[in-house]
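S.K.: Coordinates for the following, if possible.
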Amino acid sequence: MGTSIRAALAADPDLGAGNVLPKLIEHGAPLDGPGLGFDTPVDGLPAFHGMTLGELRDRVAARAAWLHAQGIGPRDPVAVYVSAAADCFLHFMALTWLGAIPALMNPALPGDVAAEYIRRLRAVGLVADGAHRGLLAGESLGLARDLLIDPASTGSGEPAAAPAPYRHHQQDPIAITHSSGTTRMPTAVVHSNASLFAATRLIRLKTPRAQGTERVLCTLPAPHAAGIAAINHIMCNRGELLFLSQQADGPAIVETIERWKPTGVFGFAATWAALARIDLTERDVDSVALWYNTGDCAHEAHVRRLVAAGSRQTVGRGGVGRVPGSMFVDGLGSTEMGHSAFHITHRPDTERYGRCIGRPHVFVEIALLDLATGKEVPPGEVGHFGLKSPSVAAGYWNDSAGWYRTRFQGYYLTGDLLYRDEEGYYYHVDRAVDAIDLGGGQWLYTAQSEENILRTCPDVHDCTVVAAKGPDGRVTTDVLLALHDWADPGVDRTAEVRAALTEAAAATLREVVVVGEDHLITGPTGKVRKFLMRQRSLARAAAD
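M.R.: Below is the predicted model of the structure:
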């Protein structure tokens, strides 16, 4: 049945990211088959209960009926600012059931930032739990219909009263998600029914189900485009999925792995950094065959600790067997990209690291560009990453000028700097806004420097390189180290760090300091806000 459902879905030209639930039912997916599970209770169902497809339909239809009774309908933008993954996804599905446009917000956004973001959305209403209504208290939100909705109420709707699911066109907007906000106010990114489903349609439904995707624990941020893509991917492949509300709580994630026995874990770089603090070889994680990363590419030091744990199936002369060690699928993605453009699989016996993000997916076109000349750079030379892909977002909500600034010769410019080798593998060196021109053809790439430091210093768990150019043109670089629990914080690691940097970058080194994670300025997705870190560094330099 699973194979025939996948074939029917793949052949349906109207299927997209906003209508997977009703389409599964339309094509005859058994209602007692897998739906979704969450780490919080849902309408009397306990936490960690795996809802069947029928239970999921009823819970979504109840919310659709309740929201419909409030007058919410097609093309109404509705902000969703909640903590629980269940509240995020059940309202996403209920709003798309009505043809409305859910604007999913990261729960870690500060109240003042969230209020300004909502005002810029010009939403008709807001779904917000008690904690987030408190953060917004006293703020003017500019809601078109003054609909302030408590997610605890919407599940009381009568499922049978829900209207028929809205029939989406492929270009209809089905969600607004936002960028990480590491350098500025988060940008509202619009995803269409087609764009956010492109990778699932072109890869996931047309190839055999990948090992490790039978039973998936998802630690991705629920309001992120990657979260929506993950639930659509697993539901269309009729797998089981448990979605957690926290992405970087390493001990809690490991405890859930031991309890729920997933075959795969999906997450962002923050998740892998948190798990790499734990000796997974001493924990019961043998069920995990696959760690799947998207967003920023992962560090080798973290990947190696993950693939040393778990187990995977192999096929040999003796047939199918299971061997120690798991797989880690890496790549590079972003909210605007809609899906990772690259893929590479690491195993315990693989050695292609150095921030290698692999080769492009078949549905994308890649160009590494010199923006001054408009020409592509040759292999081995760093260029700006330009992307053409059906997965690219439809634009920025209420900001067409900002969206068109990202376009260059028909490509979407991601803001990343990459190079490719002669074999066609691509490597990520930095974000363009974080790289520093040192003159004489020399550059300081902060992400590549962090990778090199982690490889050189095995007792360093994670690190952040903050490089800033002052008004006088002088570059100063600070290296902030987070150590493994067993490392000695009193050891001077300056010589090791200096050796890991290029000669030109090492000449700018001001200090190497061990810090706690609370010293870093991070955004709502856990990314370090290097823009603010640079400002702090420059302020300190001016005071010296």
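
S.K.: from here on, contacts and neighbour counts on C-alpha atoms
M.R.: OK.

S.K.: need the strands for the stretch 301-450 of the chain, in chain order.
M.R.: 311-316, 319-324, 327-330, 342-346, 356-360, 365-370, 375-376, 383-388, 395-396, 407-408, 411-420, 426-431, 436-439, 442-444 (DSSP state E, counting those that start in this stretch).

S.K.: And this one, please, so the two structures can be compared:
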Amino acid sequence: MRLRSVKRHLASVPRMHFGPSHRGLRARLELLATRQLGAGDFLWHALERGQDHQAPLFHHLPPGGGPEDVVVYSLADLRDETERYARWFHSQGVTHGDRVGVFTRNGMASFVHFLALNSIGAIPAVINPNMVPDTAARYLSRLDAVGVVVDADKLGPLLNGLQDARPFRFTASQEEMHAAPPAGPLPPVYPYRHGDRDPVLISHSSGTTGMPKAATFGHRQFFAGKRPRIMTLPSGRDDKMLLAFPASHSSGYSYMMMATVIGLPTLVMESQDGATVAAAMRWWKPSVVTGFPITFSELIALGLEPSAAANVTTWISTADASHEAHVRELVRLGRHRSNGAWRPGSHYLDGLGASEMGMALFLNIHGPDTEAYGRCVGYPEPIVEDALVFDEHGRELGPNQVGFLAVHTPTVTLGYWGDHELTHKSIRQGYWLTGDVGYRDEKGRFYHYDRTTDVITTRRGPVYSLTLEEEIFKACRVVVDCAVVGVVDPVEPTSLAPIAALRLIDQANLSAEELLNQINVALRRAGRHELAALVISKGENKIPLGVTGKVLKREVRARFAHLLLSDDDDGGLEVARTPTEQSVLRRLAAQPAVESDAAHA
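M.R.: Presented below is the predicted three-dimensional model:
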């Protein structure tokens, strides 16, 4: 919105009553008109236009805690904590452009580090607390970080992982730093004034395809997609948000940014599992719930009671597109306004994005009466200038032709830190390749079929793993999480055959054989490729998960690559193979004996 039109609109905006922490309509329109507002300085703009700096804003729920354990932060608390951390970093010689690792499970501390480092022009390199310390050490070494703040119990393992790398200038435990008094003066220029392309964050990918990639986010770029949401994110006087994104993830930072800017009271969760989120919903009573699809699938598997979601109007998910079976259940819960009255049913904002995108770039809004499923991710967000589908040669494809999704948008990462080759390979004709396979229909809606690394090349042609997972979730309510991958096909070893690794609810009493038969019946009915086998985990999970809770398909592929070639023990997981695969396995097992007898004769 142009500044002139905003000023003209401000004159006609009526004064409305909001809660003490909320920014009213006038303040939000002024923020929207502020060109220099970005990811590096939003706190100071929020302070300038805040209604009550002492009003509760963030409510931090520590691990294993309940409502009595919540630590409350106001806008003034954020300002004071940011300044205190900034003094400490400045005393350590941290200055403009330095990379500093932030490796803590304390979500609010992680956010304050983000604010403090940006306030002195440094660049936070934030790491998910679930990352293995050795991997974190190698990752930070690649970034040439000058130092790291880390939870005390991870400090030793992290330093051990740096034995063959340049040592940090400083290391600090999060606990000691938090308890330390302010150290020394602030920089002569405080807060630092960011240019449009100044880096404000280095955020790693989920690592599902290997060593996490280091996506760089810029001051203006990282905030570009958030500007419109200043006016669209639910933020009335009774709205409250529950943040089930990891606070250390770029998605978590995004919604904490928005909460700060518009003054939306937010419960910051340290755990994203369904049981913990459901428990918090019962007493926090949020109207907006944000999280990755795995959190919502666990909520459904647990049978989230309607009373816990009674106030929910909006569910917000990003990263991978969500599955129909989970969305349909969630939109039946909660409430929405229609003709001035509350009606049953909520809305689910399903966003397809990735770490490199800076935000979800495709959005499908589901409601109790919508029917745009079938892996539909909806239309490109308004911030996206163009979106299309390429073939493998870089030619644009027409409607209903499956290829590689690409976008042209100001929200895309500035690039991968220190890896110009990877950055260059991700760009084609000025478009950023998202790493997804899909198509668009005649109406301009896009569909997400798979990640490029997860497409299964079978004897019958390509099989898209997400389309099989979609049917599995619809057919089997006991499945909490699912990963379909390709393993070596014993009939044609140069091809792959699809199998599924499933995580089930504890109460599931189906055998692997029963479940495999049930799934393949559903896949046949849907016209999809059947599974050759499946492995299931109940109770304690034995299926590899990434730092954000996503199943690591790369590791699943490696672990079960020869599942159809051998019946060796699979580490306590229950395994089932189709009768055809069992027959092939018996034939393979018999071959060495036949060859040995012939040699003996």
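
S.K.: re the thing from before, of the strands of the stretch 301-450 of the first structure, give the one that comes closest to Leu147 of the first structure.
M.R.: Leu147 of the first structure sits nearest to strand 395-396 of all the strands of the stretch 301-450 of the first structure, at 23.4 Å, using Cα to Cα.

S.K.: Next, the mean deviation of that closest one compared to the second structure.
M.R.: Following the fit onto the second structure, the mean deviation recorded for strand 395-396 of the first structure is 0.8 Å by mean Cα distance after the TM-score superposition for the first structure.

S.K.: now the counterpart of Leu502 of the second structure in the first structure, what's its secondary structure?
M.R.: When the first structure is aligned by TM-score structural alignment, the residue opposite Leu502 of the second structure is Leu481. Following DSSP: H, G, I helix; E, B strand; the rest coil, Leu481 of the first structure is assigned to strand.

S.K.: before we move on, back to that, with respect to burial, which of the strands of the stretch 301-450 of the first structure scores highest?
M.R.: Greatest average neighbour count among these goes to strand 327-330 (a mean of 24), per mean count of other Cα atoms under 10 Å.

S.K.: which residue lines up with Ala114 of the first structure in the second structure?
M.R.: Aligned counterpart of Ala114 of the first structure in the second structure: Ala136 (TM-score structural alignment).

S.K.: repeat for Arg277 of the first structure
M.R.: Using TM-score structural alignment, Arg277 of the first structure lines up with Ala301 in the second structure.

S.K.: hang on, the earlier thing: let me know how buried the match of Ala114 of the first structure is, in neighbour terms.
M.R.: Residues near Ala136 of the second structure, counting by other Cα atoms under 10 Å, number 25.

S.K.: Okay, and the match of Arg277 of the first structure sits in which element?
M.R.: Per DSSP states H and E, Ala301 of the second structure falls inside helix 293-302.

S.K.: counting contacts, what elements does that helix pack onto?
M.R.: helix 274-284, helix 324-331, strand 479-488 (3 or more Cα pairs under 8 Å, 6 or more residues apart in numbering; DSSP states H and E).

S.K.: And that helix against the first structure, how far off on average?
M.R.: So helix 293-302 of the second structure averages 1.4 Å relative to the first structure (mean Cα distance after the TM-score superposition for the first structure).

S.K.: give me the stretch of the first structure that the next helix-or-strand element following that helix matches.
M.R.: Using DSSP H and E, the helix or strand that follows helix 293-302 of the second structure towards the C-terminus is strand 314-317. Under TM-score structural alignment, strand 314-317 of the second structure corresponds to residues 290-293 of the first structure.

S.K.: how big is the offset of the matching stretch relative to the second structure?
M.R.: In the superposition against the second structure, stretch 290-293 of the first structure averages 0.7 Å from its aligned positions (mean Cα distance after the TM-score superposition for the first structure).

S.K.: what sits up against that stretch?
M.R.: 211-213, 263-269, 306, 312, 326-331 (Cα atoms under 8 Å, 6 or more residues apart in numbering).

S.K.: List buried residues within those residues.
M.R.: Listed as buried from those are 212-213, 263-269, 306, 312, 326-331; burial here means 16 or more other Cα atoms under 10 Å.
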